[in-house]
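Visitor: can't give you the sequence, but here's the structure:
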């Protein structure tokens, strides 16, 4: 079966040096790249390399968007290559996050003329993701609050993702990391300390000396290999260090009582300043059935509805949950709260984890509020809609039914 490796990163020169090294290791390698700088005009610049062949094509899309590019050209091209070559490298535009692309490869059906619809991951062996980064700029990118348009990285006018979201997402999903220069030991190099905790299973290589691990050969068993994670997956992958190094430390926050929505909103700033990444499941007192997913990168955060807790769910929901989630829920089942819990992982690089822990615990319901009961909780001010971004444009609390606070996507 044809092997597929996804290559990403904003370090353009480093990515090209990495591709050069990959082609040295495998002269028959196919490299497919889509440049999206002209996407707003419905144009995508495709480059196809195979041996001595280096062909550049301008694609005209009916609708200028990333999903059109994937659906109308990436999927058909990979399907055509499947079984005809040994290896393909899908070199992503620097603006793209690999998790979304890998999700499409494994979830979007491709239907060739007269053939049954198939997933690309049924035709090729998705070996994993290689991310290329520049240590001189990556940590600043991963901890800032600038948007992609402000850095000239957006091809579409409504793309308000942050550079941090891109930088963190590309590294966190990596099976192999290529750095454009050597890093020092984690106790003297803050970037190395962050990478050890953000992507603990990913080996780090230099382009010129990289070996066949560039093709995701021999990576650890816990590697993602292009498979997106679920909301209820373990929040710590691999075995990242929990002790501090160069001021970098990981906070594990867990609690078995709900958050007061208004106090949590006030505490959110503690998760944005001096934090590389925060992610996890939260439970608000105003919506006892809803699992909310919190995810931050640098100075930006998003909280959104991510499903329902199993406590009180019907048998069909239990069946759909899968064996691992059911087992974990049963092991941690609380006599009153069921599987409801607060579980967050916060990667700090210039923040005090103890202060963050204290701010989050202050945001939990007090004993007196717990005793007041769920009818009282339903009347609490709730500034969160079913999708909420920080910094938010309207922090005023909303009273009443949280499901009617805002339309999805507003904050």
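Guide: Thanks, I have the structure now. Model, not experiment: these values are computed from the prediction.
Visitor: From now on I want contacts and neighbour counts done on CA atoms only, so please keep to that.
Guide: OK.
Visitor: Tell me which stretches of this structure form strands.
Guide: 3-8, 30-35, 43-50, 53-60, 87-91, 125-133, 176-179, 204-205, 249-255, 275-282, 290-297, 300-308, 342-348, 387-390 (DSSP state E).
Visitor: Go through these and name the closest to residue 334.
Guide: Among the strands of the chain, strand 249-255 comes nearest to residue 334, with 11.5 Å by CA to CA.
Visitor: Look at residue 157 and say how many residues are nearby.
Guide: For residue 157, the neighbour count with other CA atoms under 10 Å is 8.
Visitor: contacting residues around it?
Guide: By CA atoms under 8 Å, 6 or more residues apart in numbering, the contact list for residue 157 reads 40, 149.
Visitor: Quick check: it vs residue 381, distance?
Guide: 34 Å (CA to CA, to the nearest Å).
Visitor: again with residue 368
Guide: For residue 368 relative to residue 381 (CA to CA), the value is 17 Å.
Visitor: Residue 145 now?
Guide: For residue 145 relative to residue 381 (CA to CA), the value is 28 Å.
Visitor: Check residue 140 too.
Guide: Distance, residue 140 to residue 381, using CA to CA: 36 Å.
Visitor: For this protein, which segments count as helices?
Guide: Along the chain, counting by DSSP state H, helices occupy 12-25, 66-69, 75-81, 98-107, 120-123, 138-143, 163-172, 190-198, 261-267, 315-321, 323-331, 353-362, 367-372, 374-377.
Visitor: Grab the most central residue of the chain for me.
Guide: Here the mean C-alpha position of the chain is nearest to the C-alpha of residue 169 (CA atoms, centre = their mean), at a distance of 4.5 Å.
Visitor: That residue: what's it in contact with?
Guide: Contacts of residue 169 (CA under 8 Å, 6+ apart): 97, 98, 99.
Visitor: Touching, the second one and residue 170? I think so.
Guide: Spelled out, it's residue 98. Yes - applying CA atoms under 8 Å, one finds residue 98 in contact with residue 170, separated by 6.2 Å.
Visitor: Neighbour count: those two, which is higher?
Guide: Using other CA under 10 Å, the more surrounded residue of residue 98 and residue 170 is residue 98, with 29 against 26.
Visitor: Count the neighbours of residue 24 for me.
Guide: For residue 24, using other CA under 10 Å, the count is 11.
Visitor: and here's the other structure:
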């Protein structure tokens, strides 16, 4: 019988610790494993194993290949398998800036299926800090929370990924007003994810999570994006269109779009990159644009059998006999967003009817300011 495993992530250490403590207290025989990365820039990682009574074991772990992610995965999985023999529940207490997806996928491996059963991915959040932290453009290294030497990620970027990937969100700390505001923020950023207080955590026993399905919830081609919404001062604006975008005009609009909103993401179609889906991901004024692979219409039909049902379903929702699944689907969230202004700005970036009639051969010759960004990411 496999042992259930719960991942608890979160930049807010006090909230995460409170959630882990609660799990240990409520489930006799449970054990938590934590990798402390405070000394990671000195090539040291400390592993701490504990239960409800206190610390059971502390050990220093050498960095594998100079990579913290590899070290945590290669040390964590054997530890979990060893502990599964006697533990009723295993809790993985992730370091502040570790994103849960890579750890979840490492645990969900064939060699550990007989011993481990990943049942929940929780992200613990401090209600007093969440509404502010999701707007902060600080790098992790600037606030002392890097997960590796040379970690260039941003605080808000990691926080967004932690809460959008989770199967459950846990609020701790703050007063009633903080909690209400945090719930409102989360209802916009992760509207389908249940929100709990530390005193009401979901039971960890249950079926094994499929990490492939978890990934499809956040990957650009299949992401469960928020809908248009207005709650007090917080607004979510959805822009959906079926004409291609002019690369130069969109590039000129990027700064205004990312500074007006706190969080935006989605998939889009540049005219000069007719066959490629592009992913938009921005938080706290920092934007990332990446190639997310071919549109389904650009693939030979023989390859469609290898495409996941979720991808085919998402494509079907936007399908057109001529353009296939090519679409503009961007979502923006922030305080008091001007829906009309965002729509007008993005509409102005679309090809004109005359430009659209010229066709893909003409579009291919457009100047593309995104090319250096995309080339850099492809080479990385």
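Guide: Looks like it arrived, so ask away. Note that the coordinates shown come from a computational prediction; the quantities given were computed from them, not determined experimentally.
Visitor: more crowded one of residue 140 and residue 381 of the first structure?
Guide: Legend: neighbour count by other CA under 10 Å for residue 140 of the first structure and residue 381, higher for residue 381 (19 against 16).
Visitor: Translate the more buried one into the numbering of the second structure.
Guide: Aligned by TM-score structural alignment, residue 381 of the first structure pairs with residue 367 of the second structure.
Visitor: nearest spatial neighbour of its match, skipping sequence neighbours?
Guide: residue 248 (6.7 Å; CA to CA, 6 or more residues apart in numbering).
Visitor: I'd guessed the one you found sits against residue 371; true?
Guide: No - if you go by CA under 8 Å, residue 248 of the second structure and residue 371 don't touch, sitting 10.6 Å apart.
Visitor: Give me the more crowded residue out of those two.
Guide: More crowded of residue 248 of the second structure and residue 371, by other CA under 10 Å: residue 248, with 15 against 11.
Visitor: How much space separates the counterpart of residue 124 of the second structure in the first structure from residue 142 of the first structure?
Guide: Here residue 124 of the second structure is matched to residue 132 in the first structure, going by TM-score structural alignment. Distance check for residue 132 of the first structure against residue 142 of the first structure: by CA to CA, it reads 14 Å.
Visitor: now do residue 118 of the first structure
Guide: Residue 118 of the first structure is 36 Å from residue 142 of the first structure, by CA to CA.
Visitor: One more: residue 409 of the first structure?
Guide: 24 Å.
Visitor: and these two? which has more neighbours close in?
Guide: residue 142 (24 against 12).
Visitor: and that one, what pairs with it in the second structure?
Guide: So, by TM-score structural alignment, residue 142 of the first structure is matched to residue 134.
Visitor: which ones are touching the residue lying closest to that match once chain neighbours are set aside?
Guide: Excluding the flanking residues, the one nearest residue 134 of the second structure by CA to CA, 6+ apart is residue 156, at 4.7 Å. Listed by CA under 8 Å, 6+ apart, the contact set of residue 156 of the second structure reads 133, 134, 135, 136, 137, 138, 283, 284.
Visitor: residues near the match of residue 124 of the second structure, how many?
Guide: Number of residues near residue 132 of the first structure (other CA under 10 Å) recorded here: 30.
Visitor: ok, it to residue 207 of the first structure distance?
Guide: Relative to residue 207 of the first structure, and taking CA to CA, residue 132 of the first structure is found at 9 Å.
Visitor: what residues are shared contacts of the two?
Guide: By CA under 8 Å, 6+ apart, residue 132 of the first structure and residue 207 have these common neighbours: 14, 18, 178, 179, 180.
Visitor: distance of the counterpart of residue 263 of the second structure in the first structure from residue 326 of the first structure?
Guide: Matched by TM-score structural alignment, residue 263 of the second structure corresponds to residue 277 in the first structure. Distance, residue 277 of the first structure to residue 326 of the first structure, using CA to CA: 27 Å.
Visitor: same thing with residue 72 of the first structure?
Guide: Counting by CA to CA, the separation of residue 72 of the first structure from residue 326 of the first structure is 39 Å.
Visitor: Run through the residues that contact residue 98 of the first structure.
Guide: Counting by CA under 8 Å, 6+ apart, residue 98 of the first structure has contacts 6, 8, 92, 129, 169, 170, 173, 226.
Visitor: list the ones among these that the second structure also has?
Guide: Retained in the second structure (both residues aligned by TM-score structural alignment, their matches' CA atoms under 8 Å) from the contacts of residue 98 of the first structure: 6, 8, 92, 129, 170, 173.
Visitor: gap between the last one and residue 380 of the first structure?
Guide: Meaning residue 173 of the first structure. Distance from residue 173 of the first structure to residue 380 of the first structure, by CA to CA: 37 Å.
Visitor: The second one too?
Guide: When distance is defined by CA to CA, residue 8 of the first structure is 44 Å away from residue 380 of the first structure.
Visitor: what's the matching residue for residue 251 of the second structure over in the first structure?
Guide: Residue 251 of the second structure maps onto residue 265 in the first structure, by TM-score structural alignment.
Visitor: Find the nearest non-adjacent residue to that match, please.
Guide: Closest residue to residue 265 of the first structure apart from its sequence neighbours, by CA to CA, 6+ apart: residue 383 at 7.1 Å.
Visitor: now residue 128 of the first structure
Guide: Spatially, and ignoring its direct neighbours in sequence, residue 128 of the first structure is nearest to residue 225 (3.8 Å; CA to CA, 6+ apart).
Visitor: Report the contact partners of that neighbour.
Guide: With the criterion set at CA under 8 Å, 6+ apart, residue 225 of the first structure makes contact with 126, 127, 128, 129, 175.
Visitor: I'd like to know which of those residues is nearest to residue 84 of the first structure.
Guide: Checking the contacts of residue 225 of the first structure one by one against residue 84 of the first structure (CA to CA), the nearest turns out to be residue 126, at 15.5 Å.
Visitor: Distance check, residue 212 of the second structure against residue 305 of the second structure.
Guide: 17 Å.
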